[in-house]
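Visitor: Return atomic coordinates for the entry below.
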Amino acid sequence: MFNVEHYNGTKEQNYDLLLKQLKALIEDEPDQVANLANASSLLNQFLDKVNWVGFYIWKQDQLVLGPFQGLPACVRIPSGKGVCGTAIAEGKTQRVADVHEFPGHIACDAASQSEIVVPMYKDGNIFGVLDIDSPVKERFDETDEKYIEQFARLVEQYI
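Guide: All right, here's what the predicted structure looks like:
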């Protein structure tokens, strides 16, 4: 695997290569859990300065912890609560430069300083979220957001 900051291409080229790797990894596998697990692992290996990468799945009107890489995490998150719940409630990506400034932030890992959460859909319905935490403030920029959203859209095709 390669790291976005250590590969010789541009950041955009590195992300394009990541998306190709993701597709190759999950396109022939019908199992949802296997694809989410491999997607979180691939993204965790690709990104630097992250301490948690994973998925929460929408079940019975709440987000429930799914496959992830990192320390143990909050198991259930209601809609509208924290960054993940806000992403679901608003239906849009939440890129938070400083989680301590985010009203109602849920601190599953005290080391987390910034976060990006992308809502995901299947057949037009809420599926869950892709959640990435970093121990560095302002870790995620517009380029990261663009490509992490593309990553989530590609995962949606294989869940």
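Visitor: For the rest of this, base every contact and every neighbour count on C-alpha atoms.
Guide: Will do.
Visitor: now the strands for this structure?
Guide: 52-59, 62-70, 76-78, 94-96, 114-122, 125-134 (DSSP state E).
Visitor: Following up with a second sequence; could you model it the same way so I can compare the two?
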Amino acid sequence: MSFANQTLTGSKPEQYAQLLAQARALVAGETDRIANAANLSALAYHSLPDLNWVGFYFYDGNELVVGPFQGLPACVRIALDKGVCGAAARARQTQRVEDVDAFPGHIACDAASRSELVVPLVKDDRLIGVFDLDSPRVGRFDEDDQRGLEAIAQAFLESLT
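Guide: Below you'll find the model as predicted:
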């Protein structure tokens, strides 16, 4: 099955259903978190419009450490008390930020980022990391995006052993 340059069609929920099917196919039978994070980052980055960064940060027991991503070079380490990623990890709740300039403590790894969605990755009540998406457009992410990207994050978690 080829995943490159597939066009998503239909409503936004239908597009996310197509993307989720592609994500599940990519991780099927693979348990390596680096391989799966790399493929899912590339899938989302190349399938969804208006994104300038998509990737994973993994929790090392102390802080978040950058993992596979697509986009410009990123902040390597993020404390749990810093930025949108830290807030998602600390609260274990998705953070959907319309305007990152209005988010207290936002970390500007890429000055072009204007909105952000971060999904915490929690398995068996243990923090694994976060799935982070940035956009150069204010208000890029809505509830449909949040639900769709949370489902892709869940597919990633289900792939882990």
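Visitor: Got a TM-score for the pair?
Guide: After superposition, the two chains reach a TM-score (TM-score structural alignment, normalised by the length of structure 1) of 0.95; 156 aligned residues with a C-alpha RMSD of 1.0 Å.
Visitor: Turn the strands of structure 1 into a markdown table, columns for mean neighbour count and distance to residue 22 of structure 1.
Guide: Formatted as a markdown table, these follow (neighbours: other C-alpha atoms under 10 Å; distance: least, C-alpha to C-alpha, whole Å):
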| stretch | mean neighbour count | distance to residue 22 of structure 1 |
| --- | --- | --- |
| strand 52-59 | 23 | 14 |
| strand 62-70 | 20 | 15 |
| strand 76-78 | 18 | 27 |
| strand 94-96 | 21 | 22 |
| strand 114-122 | 24 | 16 |
| strand 125-134 | 22 | 14 |
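Visitor: need the ones you listed in CSV with distance to residue 16 of structure 1, can you?
Guide: Below are these laid out as CSV (distance: least, C-alpha to C-alpha, whole Å):
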stretch, distance to residue 16 of structure 1
strand 52-59, 19
strand 62-70, 22
strand 76-78, 32
strand 94-96, 20
strand 114-122, 18
strand 125-134, 18
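Visitor: Residue 139 of structure 1 and residue 49 touch, don't they?
Guide: Yes - judged on C-alpha atoms under 8 Å, residue 139 of structure 1 makes contact with residue 49 at a distance of 7.5 Å.
Visitor: More neighbours: those two, which one.
Guide: Higher neighbour count among residue 139 of structure 1 and residue 49: residue 139, with 20 against 13, using other C-alpha atoms under 10 Å.
Visitor: Would you mind confirming that residue 76 of structure 1 is in contact with residue 60?
Guide: No - using C-alpha under 8 Å, residue 76 of structure 1 is not in contact with residue 60; the gap is 10.6 Å.
Visitor: Just give the closest residue to residue 132 of structure 1, not the sequence neighbours.
Guide: Nearest residue to residue 132 of structure 1, sequence neighbours excluded (C-alpha to C-alpha, 6 or more residues apart in numbering): residue 53, at 4.5 Å.
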